[in-house]
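[1] With the input below, show me the fold.
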Amino acid sequence: MQDILIVDGYNVIGAWTELKKLQKNDFELARDFLINKLSEYQAVTGWRVILIFDAYLISGKETKTKKSKIEVIYTKKSEKADQKIEGLIKKLQNVKTRIHVATSDMAEQWAVFSQGALRKPSRELIEEIGQIEKEIKRSTANTHRSSSMTKIQLDDATREKLEQMRRGF
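    Below is the predicted model of the structure:
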């Protein structure tokens, strides 16, 4: 079974205190930060992650890109993220997939739930990302600690003898 996480980008940014503040000064930086965090989430969970941003304020066609293995979709001007999410659920839903949708929009949560997708409130996703960050820090600290403990302390005379043996003297 493949798990797919579809994220309403601006909804999650609006629920994430730090990103909400960052977004006021720099939309792009807030989006990139979210993409990086979702990339870590994807690496740990193994889920396929699709991030949707409303393209309001931007005219033109829908654009799709891939950043850090995250599929990023900017909707066309007249299409809302909710519409795109619901369309993706219809397209991707089958017996081999389990779709999760991250949004705090209650109406959207019920709409995706009625289509067979699982609801994931933005707050819950943010907390999961925080837990993953802690796990990554802990595992890298443990790796660093264990790698520094594998060195054998030798006095200079023993080290010199071993070096001579290695060179065949």
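[2] Please count neighbours and contacts with C-alpha atoms only from this point.
    Will do.
[3] Identify the residues contacting stretch 54-73?
    When contacts are defined by CA atoms under 8 Å, 6 or more residues apart in numbering, stretch 54-73 is touched by residues 10, 35-36, 38-39, 42, 48-53, 74-81.
[4] The helix of greatest length in the chain - contacts with which helices or strands?
    Taking DSSP state H as the criterion, the chain has its longest helix at helix 122-149. Judged by 3 or more CA pairs under 8 Å, 6 or more residues apart in numbering; DSSP states H and E, the packing partners of helix 122-149 are helix 9-15, helix 27-45.
[5] these two touch, right, residue 100 and residue 6?
    Yes. With contacts counted by CA atoms under 8 Å, residue 100 reaches residue 6, the gap being 6.2 Å.
[6] which non-adjacent residue is nearest residue 11?
    residue 103 (5.9 Å; CA to CA, 6 or more residues apart in numbering).
[7] Second input sequence below; structure requested for side-by-side comparison:
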Amino acid sequence: MRRREDVLLVDGYNVIGAWSMLSSLRDSSLEDARDLLLEMLADYQGFTGMEVIVVFDAHQVPGIGSTFNQYRVSVVYTKEKETADACIERLSSELALRSRDLYVATSDLVEQHVAFGNGALRISARELLINIQQNRKEIERTLDYGSKVRNELDNNLSMDVKTKLERWRRGQK
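    This is a model prediction of the structure:
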């Protein structure tokens, strides 16, 4: 899952309920759980290059659904009387027609089968968490390696340039 044209559709509340750190946070503050999920998915999007779309169920909330970007992740609140499952089904069939790889992250087995039927690849909430954790380790490893390597100019200069610089340093022409 590392091609820029790939898309990851995430069933937001399903993932929050499936990840223990988010479900415990949800009990005290649903908004904080959503924000943490979006932060994690933004890091994942930045690392993989995939477009991430998170769908939150708002079918019991009166009004029109909304779509906006947070941390460069597309966030969709469903329309009134539309479930997240129905929205994901609609989006997966629309996006599958654009010849790109489409992944749907949910632990809802029925939703996984419907997404698979629309041509999407399914990924469970647990698998998504494992991918995010592996990416985080890779980023940390890269950052740790970068701090140990010295970027010395001396190794990148030809002998002729080194000689000229040494002469300048000694005040010779």
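[8] After superposing, what score do the chains get?
    Overlay of the two chains. TM-score (TM-score structural alignment, normalised by the length of the first structure): 0.84; 157 aligned residues with a CA RMSD of 2.2 Å.
[9] So what's the residue count around the residue nearest to residue 11 of the first structure?
    25 (other CA atoms under 10 Å).
[10] So what does it match up with in the second structure?
    By TM-score structural alignment, residue 103 of the first structure lines up with residue 106 in the second structure.
[11] Just say helix, strand or coil for residue 122 of the second structure.
    strand (DSSP: H, G, I helix; E, B strand; the rest coil).
[12] repeat for residue 99 of the first structure
    strand.
[13] so it touches residue 90, yeah?
    No. Contact criterion CA under 8 Å: residue 99 of the first structure and residue 90 do not qualify, at 10.3 Å.
[14] Pick out whichever of these two has more residues nearby.
    Neighbour comparison, residue 99 of the first structure and residue 90: the larger count goes to residue 99, with 25 against 13 (by other CA under 10 Å).
[15] give the contact list for that one.
    3, 4, 5, 6, 89, 93, 116, 117, 118.
[16] Find the residue at the geometric middle of the first structure.
    For the first structure, residue 38 is the residue whose C-alpha lies nearest the centre (CA atoms, centre = their mean; 1.1 Å).
[17] That one -> the second structure?
    Using TM-score structural alignment, residue 38 of the first structure pairs with residue 41 in the second structure.
[18] same deal with residue 84 of the first structure?
    That one, residue 84 of the first structure, aligns with residue 87 by TM-score structural alignment.
[19] mean per-residue distance, whichever helix or strand its match is part of to the first structure?
    Residue 87 of the second structure is part of helix 84-96 when elements are defined by DSSP states H and E. Here the mean offset of helix 84-96 of the second structure against the first structure after fitting is 0.8 Å, by mean CA distance after the TM-score superposition for the first structure.
[20] just checking, what packs against that helix?
    strand 7-11, strand 51-56, strand 102-105, helix 109-117.
[21] Next SSE downstream of the second one?
    Meaning strand 51-56 of the second structure. strand 66-70.
[22] Please, which helix or strand holds residue 74 of the second structure?
    strand 73-77.
[23] Kindly report the same for residue 166 of the first structure.
    helix 156-167.
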